[in-house]
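[1] would you be able to build a 3D model of this:
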Amino acid sequence: MQKKLLYIFGLTVLVGFMSFTLQEDRWKAPEGAKALKNPISSADKAESAKRGAKIFKTRCMICHGTAGKGDGIGGKALTPKPQNLTSSMVQAQVDGELFWKVTNGRNDMIKWGPILTEDQRWDVVNYVRTLK
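    So this is what the prediction gives:
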């Protein structure tokens, strides 16, 4: 009986640690990023997304994969792994949060702000929205 209780306690601690680690890794943009408004009009979003797809294929696909699922060959050795851009967690973020992340990068993700123009970064955000 004592071994069983010790096993359950150990398992509970392990699960608690794992969930803390997973929550710890969730990448959150600062609150101010939510206020960034996508400057691309609804009428122009399809064209913007097409431009974003081209950028994605040359800059992002190596790590995020062809369908944006985070399974690209370049991301296999990265920690944390590239995000699955089709996930509800990513898609639920506002455009400003995604733009901030593309702009600033994190860990092994490149900081695209100095490399891509502001319009190009919004194009990437608009493309990511098509990956649902």
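[2] use CA for all of it now, contacts and neighbours both
    Will do.
[3] in stretch 34-41, what's buried?
    Within stretch 34-41, the residues that count as buried by 16 or more other CA atoms under 10 Å are 34, 38.
[4] contacts for it?
    For stretch 34-41, contacts defined as CA atoms under 8 Å, 6 or more residues apart in numbering pick out 48, 94-97, 122.
[5] got the residues you listed as a markdown table, with secondary structure columns?
    A markdown table is the format used below for the contacts of stretch 34-41 (DSSP: H, G, I helix; E, B strand; the rest coil):
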| residue | secondary structure |
| --- | --- |
| Ser48 | helix |
| Val94 | coil |
| Asp95 | helix |
| Gly96 | helix |
| Glu97 | helix |
| Trp122 | helix |
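[6] please provide the structure for the following sequence as well, for comparison with the first:
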Amino acid sequence: MKKLILLTGIILLVTAAFAFISYQEDPWKVPEKYEKLKNPVPADDASLASGEELYDYFCLSCHGNDGKGSGKRALKLNNTPTDFTLDIFQQQSDGALLYKIYSGHREMPGFKKRIPGNQDAMDGSFGKTRIPGDIVNYIRSFAKKIQQH
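    You can find the predicted model right below:
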């Protein structure tokens, strides 16, 4: 009986190790044309207010009020939502954030077709409206909120 328990434990450990390794080997690759994009929308009060409204609608349930991945739906997911306050996240280019919002990854859906006026914006641009830029500006504001406290 002890051998069976030990064997089961070893199998579970090996399975967990492989799952962790495969998770680490699944980076979110961003095409080069997006890496170089700069957000054309200034991070002014109007942009941040619009971005907050959009964030509340599209992102809040998983990423939470504080942007740390602590939304109500986060506990039901297999992968923890990204923490927007981390330096490693904030160091990404505006275009990388845009691409990730548009394309999705793992359990995060892509929002390209859900963002009004931007259905054709996967061409490596911020699209025809301010909306994607507003969302990127608001997501960037989480790091500034942390620095102020």
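[7] tm score of chain vs chain?
    Here the TM-score for the pair of chains, by TM-score structural alignment, normalised by the length of structure 1, is 0.76; 119 aligned residues with a CA RMSD of 2.5 Å.
[8] show me where structure 2 has its strands.
    Under the criterion DSSP state E, structure 2 contains no strands.
[9] gap between Tyr138 of structure 2 and Asp44 of structure 2?
    Distance, Tyr138 of structure 2 to Asp44 of structure 2, using CA to CA, to the nearest Å: 10 Å.
[10] repeat that for Ser61 of structure 2.
    Distance of Ser61 of structure 2 to Asp44 of structure 2, computed by CA to CA: 25 Å.
[11] who has more neighbours out of these two?
    Comparing Ser61 of structure 2 with Asp44 by other CA atoms under 10 Å, the one with more neighbours is Ser61, at 16 against 11.
[12] just give the nearest non-adjacent residue to the spatially most central residue of structure 1, would you?
    A centroid search over structure 1 (CA atoms, centre = their mean) returns Gln83, at 4.3 Å, as the residue closest to the centre. The shortest distance from Gln83 of structure 1 to any non-neighbouring residue, by CA to CA, 6 or more residues apart in numbering, is to Gly70 (5.0 Å).
[13] using CSV, please lay out the contacts of stretch 34-41 of structure 1 together with neighbour count and distance to Thr58 of structure 1.
    Output for these, formatted as CSV (neighbours: other CA atoms under 10 Å; distance: CA to CA, whole Å):
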residue, neighbour count, distance to Thr58 of structure 1
Ser48, 21, 16
Val94, 16, 24
Asp95, 21, 21
Gly96, 21, 22
Glu97, 23, 22
Trp122, 28, 16
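[14] hmm, back to that, the residue nearest to the centre of structure 1 pairs with which position in structure 2?
    Alignment note (TM-score structural alignment): Gln83 of structure 1 maps to Thr82 of structure 2.
[15] residues touching that match, list them.
    63, 68-69, 89.
[16] mind checking how far the residue nearest to Gln83 of structure 1 is from Ala49 of structure 1?
    For Gly70 of structure 1, the distance to Ala49 of structure 1 (CA to CA) stands at 19 Å.
[17] circling back to that earlier point, the residue nearest to Gln83 of structure 1 reaches Lys81, doesn't it?
    Yes. Under the criterion of CA atoms under 8 Å, Gly70 of structure 1 makes contact with Lys81 at 7.0 Å.
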